[in-house]
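**Student:** pasting the structure only:
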């Protein structure tokens, strides 16, 4: 049986494996998916997870539960030798080993792209994983707890200041969602007021959200301003040492929560660790039919999709002629890739990928959003309903859909969950504080020293016995003479 190796279990990897299980006949191929995490993260839900509107576990899809016919390996692919069709797999436990394959599908996704700005690597946090979204929520809520017991001053202001770097969809959504969360939290802290909270978004370009029209992006700016949020356009971050955000305008903003959403890059571990062709932006060069290669040359047995690949955008709407890295393209490319791979195994001709973006939708906090499709723009609660409707349906598997929808329904009546679980990062702290520990060993007691002569005699037991016998004999003779 041909062996199909899928590198990465994100959007594109999960959907490729999921659809291969549907299209492959029994015994036609053996599919293995490799990812260090046991789940796929639905990234459009990360801003709502950070705001407490969606339960974190409901925004991920368990690979082992929904991939019944696929072998799931908890590991990283750290090397690809496609010339010999061998991949190096480094498991989360154990030694690396080599895996032979016939077809490889590279869907390793993307990671946050940062710049060598002092302090960013040490103090900022991204928004690409579910763990980051949960950490952002817990940090903000913990800061409210700390600020509520502090007097007004610089330290309290720092704790209640949030800075988001990047004005794309991810940045604007998490910025607006956290602003909405903070407004809800203030009601529970009588020591704090709305004016004590400070939200700043830093964008290097002259506008935000390039996926929507300029008019719509300006409406979003005005809406954020009404809610007490500040957007700094044409501004760059020059430093973030010790949490002090230094801007190109000369302004400094002290903050305890810095969120970096200013771009992504193809997963460097997979891209640099293999021999597949790479284009100038560090992505795997991919044809329109999702086979690795160029118009002139095909790398047989190699496929790529999602953020790690440079797929030509035949609709003409891409940046630089390629599909932009987003969920819409990743999901649709994966579905076609599965069909094309099966077609090639059966000696058929694969189809080219074509998708024209029909619109963009974003959530801006509870009951507020924006939707753009061509010249049609919706704002406010209607767009918010469209946002939730679209992503609720786009969430893979009905099991996950129901969990998300049920959570939204409960929050509609019960309000969002404001439980702070920041201590989950150190779950043993209470146990360690009160756990009984063995006492340190006490030094042994030193016996009292014996007189010098007694000590010498004690070291000579035979002499001691002889002296004792002589003394007894002398006592007996003396008694005889006396009588």
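**Tutor:** Perfect, thanks for sending it. Treat the numbers as computed from the prediction; the structure is a model and nothing was measured.
**Student:** from here on, just use CA atoms for contacts and neighbour counts.
**Tutor:** Noted.
**Student:** ranges for the strands of the stretch 301-450 of the chain?
**Tutor:** Along the stretch 301-450 of the chain, the segments classed as strands by DSSP state E, counting those that start in this stretch run 309-310, 360-363, 369-373, 376-379.
**Student:** can you redo those strands as CSV with distance to residue 128 and mean neighbour count?
**Tutor:** Below are the strands of the stretch 301-450 of the chain laid out as CSV (distance: least, Cα to Cα, whole Å; neighbours: other Cα atoms under 10 Å):
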stretch, distance to residue 128, mean neighbour count
strand 309-310, 17, 30
strand 360-363, 17, 23
strand 369-373, 21, 21
strand 376-379, 26, 16
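**Student:** possible to save these as TSV with distance to residue 189?
**Tutor:** Shown next, in TSV, are the strands of the stretch 301-450 of the chain (distance: least, Cα to Cα, whole Å):
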stretch	distance to residue 189
strand 309-310	47
strand 360-363	26
strand 369-373	27
strand 376-379	31
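**Student:** between these, which one is nearest to residue 184?
**Tutor:** strand 360-363 (16.6 Å; Cα to Cα).
**Student:** output the contacting helices and strands for the closest one.
**Tutor:** In terms of contacts (3 or more Cα pairs under 8 Å, 6 or more residues apart in numbering; DSSP states H and E), strand 360-363 is packed against helix 169-186, strand 369-373, helix 381-394.
**Student:** at 7 Å what do you get?
**Tutor:** strand 369-373, helix 381-394 (3 or more Cα pairs under 7 Å, 6 or more residues apart in numbering; DSSP states H and E).
**Student:** could you say what helices and strands the shortest one packs with?
**Tutor:** It refers to strand 369-373. Packing partners of strand 369-373 (3+ Cα pairs under 7 Å, 6+ apart): strand 360-363, strand 376-379, helix 381-394.
**Student:** quick one: closest of those to residue 478.
**Tutor:** That would be helix 381-394 among those, by Cα to Cα, at 117.1 Å.
**Student:** buried stuff in that closest one?
**Tutor:** 381, 383-388, 391-392 (16 or more other Cα atoms under 10 Å).
**Student:** and it with strand 369-373, angle?
**Tutor:** 80 degrees (axes from the mean of the first three to the mean of the last three Cα atoms, to 10 degrees).
**Student:** got the contact list for helix 381-394?
**Tutor:** Residues from elsewhere that reach helix 381-394 (Cα atoms under 7 Å, 6 or more residues apart in numbering): 361-363, 367-371, 401, 405.
**Student:** putting a second one here so we can go through both:
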């Protein structure tokens, strides 16, 4: 039985395994998926998780629950030796081992791309994982609790200041959702005024959201300005040390929360740990049929899709001729990859990936959004409905869809669940504070047994003399 190894369980990896289960006949192939996390994260919902609009667990899809015929291995792939068709699997506990395969599918995704700016690595946080979204939400809520007890001044405003770096879709959505969250919190804290909350977005380019038209992006800027948000264009971050964000314009912004959304890069652990061909931007080189290789030749038994792969965009709309790294491409590539892989196993020819971008949609806080498809654009409430409608349908499995829709329905009538669970990152703090511990040995008590032990030894010579 051919062995298929899927490296990564994100969008592309999960959907590849999901569709392989559908297309493969019983006993036709053995599928194994390896990922260090036991779930797939639906990343377009991370800004809403950070803003307290969706429960965190509802935007992740458990691998073992939804993949019934796939061997799920919770570990990392730290090496790929395709010349021997062997991958090195490294678990959290235990020794690494080698796994043989006949077909390998590399869908390891992307990670946040940063630059060697002083303080960023130590003080900023990304928005690529569910854990980061929860941490951002809890930090904002906890900072409001702290600031409510402080008198007006620099320290109070520092706690109430948020800086988001990156003006792409991910950055704008996070920025707008967090601004909306803070605005709703002000109503619950009488000692905090709206004017004491500050939100700054830093973008190195001269515009935001390059995925939409200039006119639409300008409308987004005006919408954010009305809600008290500041956008710094043509500006770069030069430092983020000791809670002070230094900008190329000479400004310094004191803050307690820096969210980094300025781009992504292919997972370096998988790309650098293998012998598959890599293009100049650090992605695995793939063909339009999703096999690894070039248009002239392909690598037998190797496939790639999603953010980790450089897949040619045959529609002509890609940047540099390649598909942009987003969920829309990752999901559709994975579905075709599963079909192509099965076709090759059966001696058939694979098909090429061709998908014209349907448009871009973004949520900008409750009841506000933007949608762009070609020259057609929607703004405001209608676009917000389109945003939720599209992503609600795109969420994998009806079980997950109903959980997300349930959160939206409850929040419509009950409002946001604005409770910080920051202490969950140190869950034993109460137990440790009050736990009974053995009393330390007292010096007097320790010397008494020593004295008794020495006493008989002193009398021993006298007794012997008698």
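**Tutor:** Perfect, thanks for sending it. Since the structure is predicted, the reported quantities are computational estimates derived from the model, not experimental observations.
**Student:** quick one on the thing from earlier: turn the helices and strands packed on strand 360-363 of the first structure into JSON lines, including distance to residue 275 of the first structure.
**Tutor:** What follows is those, written out as JSON lines (distance: least, Cα to Cα, whole Å):
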{"stretch": "strand 369-373", "distance to residue 275 of the first structure": "40"}
{"stretch": "helix 381-394", "distance to residue 275 of the first structure": "34"}
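**Student:** buried stuff in the longest helix along the second structure?
**Tutor:** If you go by DSSP state H, the second structure has its longest helix at helix 443-465. For helix 443-465 of the second structure, the neighbour count (16+ other Cα under 10 Å) marks no residue as buried.
**Student:** who does that helix touch, helix- and strand-wise?
**Tutor:** The contact analysis (3+ Cα pairs under 7 Å, 6+ apart) places helix 443-465 of the second structure against no helix or strand.
**Student:** give me the neighbour count for residue 132 of the second structure.
**Tutor:** 17 (other Cα atoms under 10 Å).
**Student:** ok, so what distance separates the residue lying closest to it once chain neighbours are set aside from residue 91 of the second structure?
**Tutor:** In space, and not counting its chain neighbours, residue 132 of the second structure is closest to residue 126: 6.4 Å by Cα to Cα, 6 or more residues apart in numbering. Noted for residue 126 of the second structure: a distance of 24 Å to residue 91 of the second structure, by Cα to Cα, to the nearest Å.
**Student:** quick check: the residue nearest to residue 132 of the second structure touching residue 263?
**Tutor:** No. Using Cα atoms under 7 Å, residue 126 of the second structure makes no contact with residue 263, being 10.1 Å away.
**Student:** with neighbour numbers in mind, choose between the two.
**Tutor:** residue 126 (20 against 17).
**Student:** what's near enough to touch the more buried one?
**Tutor:** 112, 132, 259-261.
**Student:** now do the buried residues in stretch 19-39 of the first structure.
**Tutor:** Buried-residue list, stretch 19-39 of the first structure, by 16+ other Cα under 10 Å: 19-21, 24, 29-39.
**Student:** mind checking which of those residues land in strands?
**Tutor:** Counted as lying in strands by DSSP state E, out of the buried residues of stretch 19-39 of the first structure, are 30-34, 39.
**Student:** residue ranges for the helices of the second structure, please.
**Tutor:** Going by DSSP H, the second structure shows helices at 11-23, 46-50, 63-66, 120-123, 130-147, 154-159, 169-186, 214-226, 268-272, 327-345, 381-394, 398-414, 429-434, 443-465.
**Student:** so can I have CSV of these showing distance to residue 236 of the second structure?
**Tutor:** Converted to CSV, the helices of the second structure look like this (distance: least, Cα to Cα, whole Å):
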stretch, distance to residue 236 of the second structure
helix 11-23, 31
helix 46-50, 23
helix 63-66, 39
helix 120-123, 13
helix 130-147, 22
helix 154-159, 20
helix 169-186, 15
helix 214-226, 18
helix 268-272, 25
helix 327-345, 27
helix 381-394, 30
helix 398-414, 36
helix 429-434, 39
helix 443-465, 61
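**Student:** name the stretch among the ones you listed that sits most buried.
**Tutor:** Among the helices of the second structure, the stretch with the highest mean neighbour count (mean count of other Cα atoms under 10 Å) is helix 46-50, at a mean of 27.
**Student:** how far off centre is stretch 343-350 of the second structure?
**Tutor:** Its chain's average C-alpha position is 35 Å from that of stretch 343-350 of the second structure, according to Cα atoms, centre = their mean, to the nearest Å.
**Student:** hmm, who's touching that stretch?
**Tutor:** 289, 340.
**Student:** same question for stretch 2-10 of the second structure.
**Tutor:** Residues contacting stretch 2-10 of the second structure (Cα under 7 Å, 6+ apart): 13, 29-35, 40-41, 77, 101-109.
**Student:** next one: stretch 299-308 of the first structure
**Tutor:** So stretch 299-308 of the first structure is contacted by 12, 102-110, 266-267, 283-284, 286, 290-293, 325-326, 329-330, 333-334 (Cα under 7 Å, 6+ apart).
**Student:** go through the helices and strands packed on strand 360-363 of the first structure and name the closest to residue 163 of the first structure.
**Tutor:** Using Cα to Cα, the nearest of these to residue 163 of the first structure is strand 369-373, at 20.7 Å.
**Student:** and the closest residue to residue 256 of the second structure other than its chain neighbours, what does it touch?
**Tutor:** Spatial nearest neighbour of residue 256 of the second structure, excluding adjacent residues (Cα to Cα, 6+ apart): residue 159 at 5.5 Å. Going by Cα under 7 Å, 6+ apart, residue 159 of the second structure touches 143, 147, 255-256.
**Student:** could you find which two of these are furthest from each other?
**Tutor:** Using Cα to Cα, the pair of the contacts of residue 159 of the second structure lying farthest apart is 147 and 255, separated by 12.6 Å.
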